[in-house]
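Engineer: Model the structure of this input:
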Amino acid sequence: ARANWNRWLGLLVAVAALSCVCGAASASLEDDVMRLYQTGVAHNQAGRYFAARETFQQAVDLAPRAFGRGRRGPTHIDTAMLMQYLANAHLECFELLEAERLYLDCIRVARLEAGEDSPMIAECYGSLGLVATRLGQWQAAEDRYQTALKIDHNPDNRARSQRNLASMYLLSEQLPLAETSFRDAMDYWEATDRTRYAADIASCQHGLGMVALKQRNYRLAQSLFKTAAETRRRRLPANHKFIGHSTEMLGVTDSLLGDTASAVVRLREAETIMGAFWGSSHVELAEVEHELALNLARQGDVRGAIESMARSRRNYRRYIGSVLPGLSQAEQLQYLTVERGRLMDAFALAVEFQAEASIRATALEWVLNGKGLSYEVLAERHLLARDVAAGGAARQLAGQLSDIRRQLAALTASGDKSIEAQLQELNHREVELCRQIGLASEQGNAGESTHWATTGQVFERLPRDSVLLEFVYVDRDQPALSAFATAPQSTPDNPAVGRYLAWIVNGADRSIRIVDLGSAREINAAVSLVRKDLQEAPTKLAGAFPKAAAEETRMKLQQLAEKLLGPFSKQLAGVRELIISPDADLWFVPWSALVLEDGKYLVEKAEVAMVVSGRQLCRESTSQPRPYAVIMADPAYELPPEGVLERIRKSPVPTEQIPTRSAGGVGDALPREWPPLPGTRTEAQETQPHLARYLGDQPVLLYLGANALESYFKGLTKPRVAIVATHGFFVQGAGPRDQHPLARCGLALSGINRRDESVSPGDDGLLTGLEVLDCDLRGTELVVLSACETAVGETATGEGVAGLQMAFQLAGAGEVMATLWKIPDEETAELMTYFWDQRPQAKSSTAALRSAQLKLIESLDDAGLPSHPYYWAAPQIARAVAEE
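Structural biologist: Below is the predicted model of the structure:
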């Protein structure tokens, strides 16, 4: 935080002047504000940031009564000044979202009360640059710093902005710019007053040491860190975090120079300093604990290394869970990418020391709490958005968000190249509204996203006849020497040394095993071969040699199975259900169709369920569905706009009383014409009695033909089961469209072929994943997407697939059945009829799907046709909560 003495003095004078004019009661309030202000300043100077935060909060709460309204608005400029100090305290405490909110409020008040030349505006922009830097938002950080430098005429503030800009350049690997900016700031302070600015000069020396370390000039880095540490020890209170920073980096440098023993000593000292400064739970302590773990491992202290890494992972998880709620999905993935290197180190460490059972159990928790973070936060946020839409402080924001999503959905799918700027603006607005809703929530820094799932909790919820398979992509085959000295060694797109690991968690004997599956490049290539083969299956099966085509597919599936399951296939004997948490390209594997050593498909051995993370086994649905189900099928794609409006006005069931299915290659835009799917009507009509039997006395509502409307689906509230049988799509797109994968996937409903003529907002026949987020499916047990490629989308390492299946889960559905490729209309209708015939007596949806797949295989064999996986293996069930 900035120590702007002139501004503090100005506040003292302002309060004193106001005291002369006001009465005794008012003067008493002003005295109270002043005492709180002075106490907060003292706490801040001593590095007691949490105490400063609490004290400034009290001052801000009292200030409106002491200062009254502003000249032009409800907030006085002096109240805003206290808000700025409170924001600084939040920033020092790493409470980034609250700090950002306060800085933006300060800028708004300063513009209104003091004009564009207010020093507060420049200072707040500089601080917002720090917020963006800590979130890994490099471009936003640079823009904010440059804005501050452009409008701030205070040379001290400009030097600090220059130094902070240098830190951003350092973290974003722009080392020449970082070095120049650090030297520019240091030159100013040395020329102005070396004694007065000794601490600021030390911060630049520390930064230059980091640059030298990144450039692998470890001796120079060591010298700079020593100089900075000596100054900081002289000028700062004992156990200050900046002393801890320099001590930590001296330990890191020792490690990189090969002196592990000295590194451990220094890092333990840094751990003590950070613990004294922050307490036992803080991200900066986690950073030190991570480095200590790496060095203890090299020293041979395996137990100490694992314990230190475990503390580090818990502290990182807590911090990440508090940051993500205020970020957009794209920002979350960017932030997690920046932080993922340390998680990769933890996984590599686990493999290296997996011999001991307790280490495997501890490492499983790193997996459980390291995967699916963005998914979990998004799920919480969308539940919150629906809550505030029903009432609350953020109701208006939620309404605006729904409107923006409708516009985004329509424009993204249009393929119109002339609307790129409009798309960018809508994307930006959607991001801001999501962040505001997150910040408006009292749950913003709490909830499931900060909860630590344990191995014991997973075993409590994992059935005895089930096995959890946690797959993890790692970009290294051994831990880094230091998180500061290495960049990720590979990515899923360029997996030079990337590997897949598997955690096998057995419910029967409560055992955990870790297996290194080998090269990600080789495994991804095998996955691609299988996907290509299945996509080409319709052509090959219609050719002269369908049985040869089926055998070729079996061979490729067996080769893939050997890579993914072969190393531990014996552990899967007798298992009822495999609960699989894939990673990266493994999300596109048709797991049920994998061919095992004995030549049988996996579906012949076990049920299969998909989860983003085994952590989901620890979650239970907290909502109850309403007693009805709905089936939507055979949409009237040619329904004209007037037909849509007529049916909206004459809704068959008021929503408040509600008790290859693909158009072909989807390129940059959706097809203009979608062919009818009469098989879906048959499927719906044959499914209805089976579904009614499953539900008991609860009604099953059919929406067929012209009644298969987008607005009808959006009006549904918590159906127990929802089935949609139609065309599915995923648009690849380019440019701004890539920013929103959920706006580029969806379902085709009535009127889609006439959507250019649509006059009904939100009912153009295009139900996108983005619009699904606004549906209320909390408590819904199962959504069946009987359409093509509804399980595909964009993958992010550790975060699942952003696509239609995820959209329905984020909307609250407990389970979603979706498909991996373009499915045949007739066989799919038969498969779904089998599924609902089995569901009433089946133990679970996965059991019913397995029975249906086996029956379709038998039916194809009896007819003398190839039982090719193309016909039956596309559907998979993704589970968002624990099985009942």
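Engineer: CA only for contacts and neighbour counts going forward, please
Structural biologist: Noted.
Engineer: Tyr703 belongs to a helix?
Structural biologist: No. Using DSSP: H, G, I helix; E, B strand; the rest coil, the assignment for Tyr703 is strand, not a helix.
Engineer: got a list of contacts for whichever strand or helix holds Met632?
Structural biologist: Per DSSP states H and E: Met632 is located in strand 626-635. For strand 626-635, contacts defined as Cα atoms under 8 Å, 6 or more residues apart in numbering pick out 658-659, 676-681, 684, 688, 695, 698-709, 717-726, 748-751.
Engineer: if I pick the residue nearest to the spatial centre of the chain, what's in contact with it?
Structural biologist: In the chain, the C-alpha nearest the mean C-alpha coordinate belongs to Ser374, at 1.5 Å (Cα atoms, centre = their mean). Ser374 is in contact with 324, 329, 332-333, 799, counting by Cα under 8 Å, 6+ apart.
Engineer: ranking those by neighbours, who comes first?
Structural biologist: When neighbours are counted by other Cα atoms under 10 Å, Leu324 leads these with 28 neighbours.
Engineer: By residue count, what's the longest helix in this structure?
Structural biologist: As assigned by DSSP state H, the longest helix anywhere in the chain is helix 329-352.
Engineer: and it, how far from the chain's centre?
Structural biologist: Relative to its chain's centre, helix 329-352 lies at 12 Å (Cα atoms, centre = their mean, to the nearest Å).
Engineer: Just after it, pick out the following helix or strand.
Structural biologist: Toward the C-terminal end, the helix or strand that comes next after helix 329-352 (DSSP H and E) is helix 357-368.
Engineer: next helix or strand past that following helix?
Structural biologist: Assignment by DSSP H and E places the next element after helix 357-368 at helix 373-390.
Engineer: how about this one, so we can line them up?
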Amino acid sequence: MNYWLYHRAQPTLGFAVRAFETSELARARSLAEMLRATQTNLLAGLDRQLAEREKSLRQSLRVKEDYKVSLLARAYKKEELEALDGELTRLESEYQQITETIRQHYPAYEQISRPTAPDLRQIQEHVIVDDETLLLEYSLGEEKSYVWAVTRNDISSAELPAQKFINEPAQKVYELLAVPPSAETEKKLTEAARELSQMILSPVAAQLNKQRIIVVADGVLNYIPFQSLPMPAANSEQMVAAHEVINAPSASVLEQLRQESAQRQPSEIVLAAFGDPVFASNYAQRKDPNVNAETVVAQNQVSQHALRDMEIKGDAFDRSSIQPLFYAKRELANLRDVAGSATLIATGFDASRESLESANLTKYAILHFATHGILDPKHPENSGLFLSMVDRDGKARNGFLSLQDIYGLHAPVELVVLSACRTGLGKEVRGEGLIGLTRGFMYAGASSVVASLWKVDDEATAELMKRFYANMLQHAMTPATALRAAQNSIRQEPQWRSPYYWAAFTLQGDYRRLIKSPAQVQSRYVRMGLGGALLMLLAVTFWYRHHRRTRIA
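Structural biologist: Next up is the predicted model:
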């Protein structure tokens, strides 16, 4: 980026600001390009025929444009080119008309088709809420890399090594984090994490005295849970000990999520949870709880040691081989205990795609999934989550919730929790990090998403989720604060001390909204009811006095 050459020569001219704002705009544009490239549905909520017409015209234009390129590369007749140009002109005219119609019905489409980004001042005013918040935004390059450190009133920048030098320790850290720990791997992880911290955090060490750190990563850094990295000072603790870490695809996305969240009406119900679904492997057990006891014991022994798996084999993955999660049932029971009985807990055969798509998700504050998923890094549109794959009659059903389906959901919730493996990953897109299920749920309306970066231990995850929800709903913590407190608590347990057990889950998105507990929601409606009754009483009193004065007169 040439801005950096000017900035290094004349730093007082504010080229760091221009470079930062350019980075933000590039991130917004790259997301739109990726969504179009994968044909992801951008038009959730629109009339289906209108959405299909837009998609059809867009695909036709691409086909004709590709054909024109191939035509010009060989000997062609003038009439062929004129006919093709005429067809392109007609298609472009139709596409302009339909996109204008879409913009009138769906204002958010403008932001996707013609993305913009807020400037530095807007980000400082609306995204960085106080003097205890720091935004770290990374840009990795072939020759040099950079990091911006943005506070409420200041911005600074630092030069980092080239991408290839950052990739090596970062990949090592991720690989060591994602495997069950041993004395040898833990020692190697400590060394690799220290090396990476010195490389990407030391240059901004003076700014790391803030309570809250927002990380906008780039490239391989999207795989790294920064809360597990040691602070740059010698013999210092991991970042989670003293800092609340929030991840974001970009500062611009945080601003957009803040605006949407501010316009949202308070939720009526705290939680909708879908999990512990039925697969071919456990159908007999779920259909008949009295099935052969030896079979159940054998299945449970396998499940107890299961990882919450996000397969990366894509289309080659055998869906009939999915095993149930032993601790998912306990996790959902814990959520009911914490969130109260007035929740939607869909399990077993009821944890179906049909149940999810028919639910009115606008009523809920939290949408929770406790299940397996599939990750296709090269083709993220094939990624998704598995709900029940078998119905009560033993017939196969489509229980796969694809990325396309997620973009098509209407889920304006405060928080989505993906209690499955590697749900935070996806295809790397320059500028917008890793586009996966996390970004899909944000597009569907979620203000924030908690997701994992590697195959997570089933039992540790169930316990982490229990503490996370208790912190949010019983101790009135924001999701970011609640997650940090739960991770700090879990890592004090000797058997779960390794970051393998607690660091996989990260929070992306808006970090400021408190989620009301069941008692607080009920209290709000009681106050509304009392207020309405009081108004009615005043109205009756006024009518009675007015009527009495009229009769006396």
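Engineer: For PyMOL, what selects the buried ones among the contacts of strand 626-635 of the first structure?
Structural biologist: To isolate the buried ones among the contacts of strand 626-635 of the first structure in PyMOL, judged by 16 or more other Cα atoms under 10 Å, type:
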select buried, resi 658+659+676+677+679+680+681+684+688+695+698+699+700+701+702+703+704+705+706+707+708+709+717+718+719+720+721+722+723+724+725+726+748+749+750+751
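Engineer: Let's see which of the contacts of strand 626-635 of the first structure end up in strands.
Structural biologist: Counted as lying in strands by DSSP state E, out of the contacts of strand 626-635 of the first structure, are 700-705, 719-725, 748.
Engineer: need the residues you listed in TSV with distance to Ala89 of the first structure, can you?
Structural biologist: Shown next, in TSV, are these (distance: Cα to Cα, whole Å):
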residue	distance to Ala89 of the first structure
Val700	56
Leu701	56
Leu702	57
Tyr703	56
Leu704	59
Gly705	60
Pro719	47
Arg720	47
Val721	49
Ala722	49
Ile723	51
Val724	51
Ala725	54
Ala748	51
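Engineer: Check the residues you listed against Gly126 of the first structure and report the nearest one.
Structural biologist: Of all these, Ala748 has the smallest distance to Gly126 of the first structure: 47.3 Å, by Cα to Cα.
Engineer: how much space between the closest one and Gln535 of the first structure?
Structural biologist: Separation of Ala748 of the first structure from Gln535 of the first structure (Cα to Cα, to the nearest Å) stands at 21 Å.
Engineer: ok, now Leu378 of the first structure?
Structural biologist: Distance of Leu378 of the first structure to Gln535 of the first structure, computed by Cα to Cα: 31 Å.
Engineer: which non-adjacent residue is nearest Pro730 of the first structure?
Structural biologist: I think there's a mix-up here, since residue 730 of the first structure is Phe and not Pro. Of all residues not flanking Phe730 of the first structure in the chain, Cys745 sits nearest, at 4.2 Å (Cα to Cα, 6 or more residues apart in numbering).
Engineer: and the nearest residue to Leu165 of the first structure once chain neighbours are set aside, what is it in contact with?
Structural biologist: The shortest distance from Leu165 of the first structure to any non-neighbouring residue, by Cα to Cα, 6+ apart, is to Tyr145 (6.2 Å). Contacts for Tyr145 of the first structure were tallied using Cα under 8 Å, 6+ apart; they are 125-126, 129, 161-162, 164-165.
Engineer: Where in the second structure does the one helix or strand Tyr145 of the first structure maps to align, residue-wise?
Structural biologist: Remark: Tyr145 of the first structure resides in helix 138-151, with elements defined by DSSP H and E. Helix 138-151 of the first structure lines up with nothing in the second structure when matched by TM-score structural alignment.
Engineer: Could you single out the nearest of the contacts of Tyr145 of the first structure to Arg232 of the first structure?
Structural biologist: Among these, Asn164 lies closest to Arg232 of the first structure (Cα to Cα), at 18.0 Å.
Engineer: Give the equivalent position in the second structure for the closest one.
Structural biologist: Under the alignment defined by TM-score structural alignment, Asn164 of the first structure is left unpaired in the second structure.
Engineer: Distance of Asn164 of the first structure relative to Pro627 of the first structure?
Structural biologist: Distance from Asn164 of the first structure to Pro627 of the first structure, by Cα to Cα: 57 Å.
Engineer: Repeat that for Thr192 of the first structure.
Structural biologist: Taking Cα to Cα, one finds Thr192 of the first structure at 75 Å from Pro627 of the first structure.
Engineer: of these two, who's got more company?
Structural biologist: With neighbours defined as other Cα under 10 Å, Thr192 of the first structure and Pro627 compare such that Pro627 has more, 17 against 12.
Engineer: ranges for the helices of the stretch 301-450 of the second structure?
Structural biologist: Per DSSP state H, counting those that start in this stretch, the stretch 301-450 of the second structure carries helices over the ranges 328-339, 353-358, 403-407, 437-443.
Engineer: Could you look over those and pick the most buried one?
Structural biologist: Highest mean neighbour count of those: helix 437-443, a mean of 26 (counted as mean count of other Cα atoms under 10 Å).
Engineer: To what extent does that helix diverge from the first structure after superposition?
Structural biologist: Average distance, helix 437-443 of the second structure versus aligned residues of the first structure after superposition (mean Cα distance after the TM-score superposition for the first structure): 1.5 Å.
Engineer: Residue range in the first structure corresponding to that helix, please.
Structural biologist: Counting by TM-score structural alignment, helix 437-443 of the second structure sits on residues 804-810 of the first structure.
Engineer: Pull the residues that contact the matching stretch.
Structural biologist: Counting by Cα under 8 Å, 6+ apart, 375, 378-379, 382-383, 742, 745-746, 768-770, 772-773, 777, 783, 790-793, 815-818, 878, 880 sit against stretch 804-810 of the first structure.
Engineer: and the longest helix of the first structure, what other elements does it pack with?
Structural biologist: Helix 329-352 of the first structure makes packing contacts with helix 357-368, helix 373-390, strand 466-474, strand 511-519 when contacts are defined by 3 or more Cα pairs under 8 Å, 6 or more residues apart in numbering; DSSP states H and E.
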